[in-house]
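1. Quick one: sequence plus predicted model below, questions after.
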Amino acid sequence: MKIERISIRRICNPINRPYVTAFGSQSAFNSILVSLESGGLTGWGEAAPGGGPFFSPYTDETSFCIARDFIAPRILGREISSGAELQELLQGIRGNEFAKAAFDVALWDLLARQDQLPLYRRIGGSGNVARVGYTFGVLNSYDELLAGIEKVTASGYPRVKLKFCPGWELEMLAVVRAAFPALTIHIDCNSAYTLADLPLLQELDRFHLAMIEQPLRHNDLLDHAELQRRITTPICLDESITSVQEAEQAIRIGAARFINIKYGRVGGITAALQIHALCGEHGIGCWLGGMGESSLGTTVVAALATLPNVNYPSDISPAEKFYVRNLGTPVLSTDRPGTYTLREEPGLDVVPEPDALRDFTVAAVHFEAPC
């Protein structure tokens, strides 16, 4: 299909309450939104690098500039029929995975709409149900945390993830494990530790966690491999996985037993599918995570979470949990807590709501191919 028109937007969407991790606190999530038009159809793609270079080296502003100045000119007016073809066209642009991801997702949405298939079927999903867990950040008290866990597990969520950082560590985990001895729990360290913290990290084995997510710095693959040799709890890599190549290297050196795939950080659906296949080939568990995307992006995460080798409940937070207003409609539906059911309409089946799109757009640029 010929890419006839391209629109690129920077989005800043306020959230209901500050979101606290080891990187700090944020009051809004920033993303870039791309639309591609061809043959009367429109595909939408979102990627959420954030407003600062904390979760990755990129921001919504840098991604917008790369998308505007380098990616759009390379693909406008071109015939593109697959994610692999788009990857080939963008191969000369180093890094900038979030910018690439927004275009890649928009292309997959466009292709699925053209084929009259829901996105999850177009990418090879094994069903229309995505299993999800529940994440707790740093709260005001242990009592608040315990009450929250009791509520979500009673409602049906199969596992919980706990943010783990200095000041919210072993004591917190001991309190939770004592209250919920059989619950599937894993912790997310967001790169807060080093091998100098080995004694603390070794203590985690006694809590029988499903995994420790990203305990060390994002660029410490060798140290993660060393840590995995010295603890029994599985390590899950998150921030370290920024490409198919990083995933391959991590698997090769034994740096992880699980990988959290975030489509925005690895370059889109095409790269996420390649990492999923790589995990399957090597017996590595995988699951999907989000980065504060709106309902457009969370639907992409849910579609990827239906893939056959996704063997752990994914992180898919409904947009209404975080955002004051939804950017896109319709939102993900759920029959019961712990699952999301994807609809059978063609493509992503989510489009931006015009008023929200206008209100949340910080910058925009539009391109049209000559006739």
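-> The structure has been received and is ready for your questions. Owing to the predicted nature of the structure, the values given are computational and were not obtained by experimental measurement.

2. Could you use CA atoms for every contact and neighbour count after this?
-> Will do.

3. isn't Glu213 right up against Thr233?
-> No: assessed by Cα atoms under 8 Å, Glu213 is found out of contact with Thr233, at 10.3 Å.

4. Neighbour count: the two, which is higher?
-> Glu213 (26 against 22; other Cα atoms under 10 Å).

5. A further structure is provided below for comparison with the first:
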Amino acid sequence: MDIERVELKLLKVPLKSRFETSFGEVTEKQFLLVSVHGGGETGYGESVAMDYPMYNEETTGTVWYMLEEFLIPKLFTSQVKQPEEVSEAFAFVRRNNMAKAAIEGAVWDLYAKQQGITLASALGGKKQTIDVGVSIGIEPTVEKVVEYVERFVEEGYKRIKVKIKPGFDVNVIEAIRRRFGSDLPLMADANSAYTMQQIDILKQLDDYGLMMIEQPLAHDDIVDHIKLQKELRTPICLDESIHSVEDARKAIELGSCKMINIKIGRVGGLTESRKIHDLCEKHGIPVWCGGMLEMGVGRAHNIAITTLDNFTVPGDTSASDRYWEEDIVEPAVKLAAPGTLAVPEGAGIGYRINELAVQKYLVRSAEFTKR
């Protein structure tokens, strides 16, 4: 592949409304938009790291540093012929997966554009549409959560995920079930908020027919989740604990979970995401694509990876207007039908960059060229 230049742009964008999880509240988000140029084409990637190390150890600041000091120089000196080789070139750096994923995704997009094919096709995906769900944060009242559920059910989303934490859990799920019945596809996401000492609370959730409970225990645990899964009828889904295909292999072999949430940034890129997908498919473990409050470029990458066969659970890739008044891609990501997104047909990610929006939210930029 011909890679001549890389650009980094730091954007700060306000959310339409606050979004709260068990580890904190977000009202605006910083993004790193990465563009890789070569052969007359430009590929785009987006870092999903947050301002603070709440979800994992990375931040927008650490991602910028890793890209500038290590990953971009390594990309320029590597003889990359296929996008899969980028993750191999970056293997000398431990973790920093969100930094790796941001630039690896841009290379994947560049490759697809140079080949004149969609990013989904480049990854081996075959779906023309994908089913999507929506994630609802922790709200001041249970009633407010129920209001949001009502809205998103009316919009046709095919799975509802609600964030929970100790003291805001069973009561929320019970209220949703009382209002919408047992047929609503519903799951709870704990974001590591519980311990084994609170197993009685988690066991109460068994009574509500949830699709899954996501990451109830510690962010780095696969051992206590084994014990917990044995006590629950509800499938456990692992998120924060899975950073690689090796993590997924160990969790599956140990019986730590029955589902896995694949987030491209968390696992280090599209190549590793595909490896985890393939492993889970081999072992009969359903996967789905989690969200990290992405803007349009990140959403486009999520759409592309979800076209692989074993993404059988609707993911978190809702329409752009779920979180943003204005997106950085054109057209904005919109539902093609209730609960369904169409896979773009254009080369690469299939969306154009809204340069006016990028300039509007731009905080900092830098350019790097191959010497």
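-> In hand now; what should we look at? Predicted, not measured: the structure shown is a model, and the values here were computed from it.

6. So what's the gap between stretch 80-99 of the first structure and the chain middle?
-> Put simply, stretch 80-99 of the first structure sits 19 Å off its chain's centre (Cα atoms, centre = their mean, to the nearest Å).

7. That one: which residues count as buried?
-> Of the residues in stretch 80-99 of the first structure, Ile80, Gly83, Leu86, Gln87, Leu90, Gly95, Asn96, Glu97, Phe98, Ala99 count as buried by neighbour count, 16 or more other Cα atoms under 10 Å.

8. quick one: the last one is in a helix?
-> Yes: read with DSSP: H, G, I helix; E, B strand; the rest coil, Ala99 of the first structure is one of the residues of a helix.

9. how near is it to Ile316 of the first structure?
-> 21 Å (Cα to Cα, to the nearest Å).

10. Where does Leu32 of the second structure fall, secondary structure wise?
-> Secondary structure assigned from DSSP states H and E places Leu32 of the second structure in strand 24-38.

11. That strand: average distance to aligned residues in the first structure?
-> Here the mean offset of strand 24-38 of the second structure against the first structure after fitting is 1.4 Å, by mean Cα distance after the TM-score superposition for the first structure.

12. In the first structure, which residue range corresponds to that strand?
-> Aligned by TM-score structural alignment, strand 24-38 of the second structure corresponds to residues 24-38 of the first structure.

13. chain center to the matching stretch, what's the gap?
-> For stretch 24-38 of the first structure, the distance to the chain centre is 12 Å (Cα atoms, centre = their mean).

14. Could you do stretch 111-125 of the second structure as well?
-> Worked out by Cα atoms, centre = their mean, stretch 111-125 of the second structure lies 20 Å from the chain centre.

15. Contact partners for the residue nearest the centre of the first structure?
-> Using Cα atoms, centre = their mean, the residue of the first structure that lies closest to the mean C-alpha position is Gly290, 2.7 Å off. Contacts of Gly290 of the first structure were listed using Cα atoms under 8 Å, 6 or more residues apart in numbering, and they are Lys262, Tyr263, Gly297, Thr298, Val301, Asp315, Ile316, Ser317.

16. What is the aligned counterpart of the third one in the second structure?
-> Looking back up the chat, that one is Gly297 of the first structure. So, by TM-score structural alignment, Gly297 of the first structure is matched to Gly298.

17. ok but Asn260 of the first structure is inside a strand, no?
-> Yes: under three-state DSSP, Asn260 of the first structure sits within a strand.

18. burial of it, as a residue count?
-> 25.

19. What strand or helix carries Thr42 of the first structure?
-> Thr42 of the first structure belongs to strand 41-47 when assigned by DSSP H and E.

20. buried ones in that strand?
-> Neighbour-count burial for strand 41-47 of the first structure flags Thr42, Gly43, Trp44, Gly45, Glu46, Ala47 (criterion: 16+ other Cα under 10 Å).

21. same question, stretch 179-192 of the second structure
-> Across stretch 179-192 of the second structure, burial judged by 16+ other Cα under 10 Å covers Leu184, Pro185, Leu186, Met187, Ala188, Asp189, Ala190, Asn191, Ser192.

22. who's in contact with it?
-> 21-23, 146, 158-165, 173, 177, 208-219, 240.

23. List only buried entries from those residues.
-> 21-22, 146, 158-165, 173, 177, 208-219, 240.

24. Restricted to helices, list these.
-> Among these, the members found in helices (DSSP state H) are Val146, Ile173, Arg177.

25. Where do the helices of the stretch 101-250 of the second structure begin and end?
-> According to DSSP state H, counting those that start in this stretch, the stretch 101-250 of the second structure carries its helices in the segments 119-123, 142-154, 170-180, 199-204, 224-231, 245-254.

26. Report the mean deviation for the longest one after fitting onto the first structure.
-> Superposing on the first structure places helix 142-154 of the second structure at an average distance of 3.0 Å from its equivalents, by mean Cα distance after the TM-score superposition for the first structure.

27. Over to the last one?
-> Once the two are superposed, helix 245-254 of the second structure sits an average of 1.4 Å from its aligned residues in the first structure (mean Cα distance after the TM-score superposition for the first structure).
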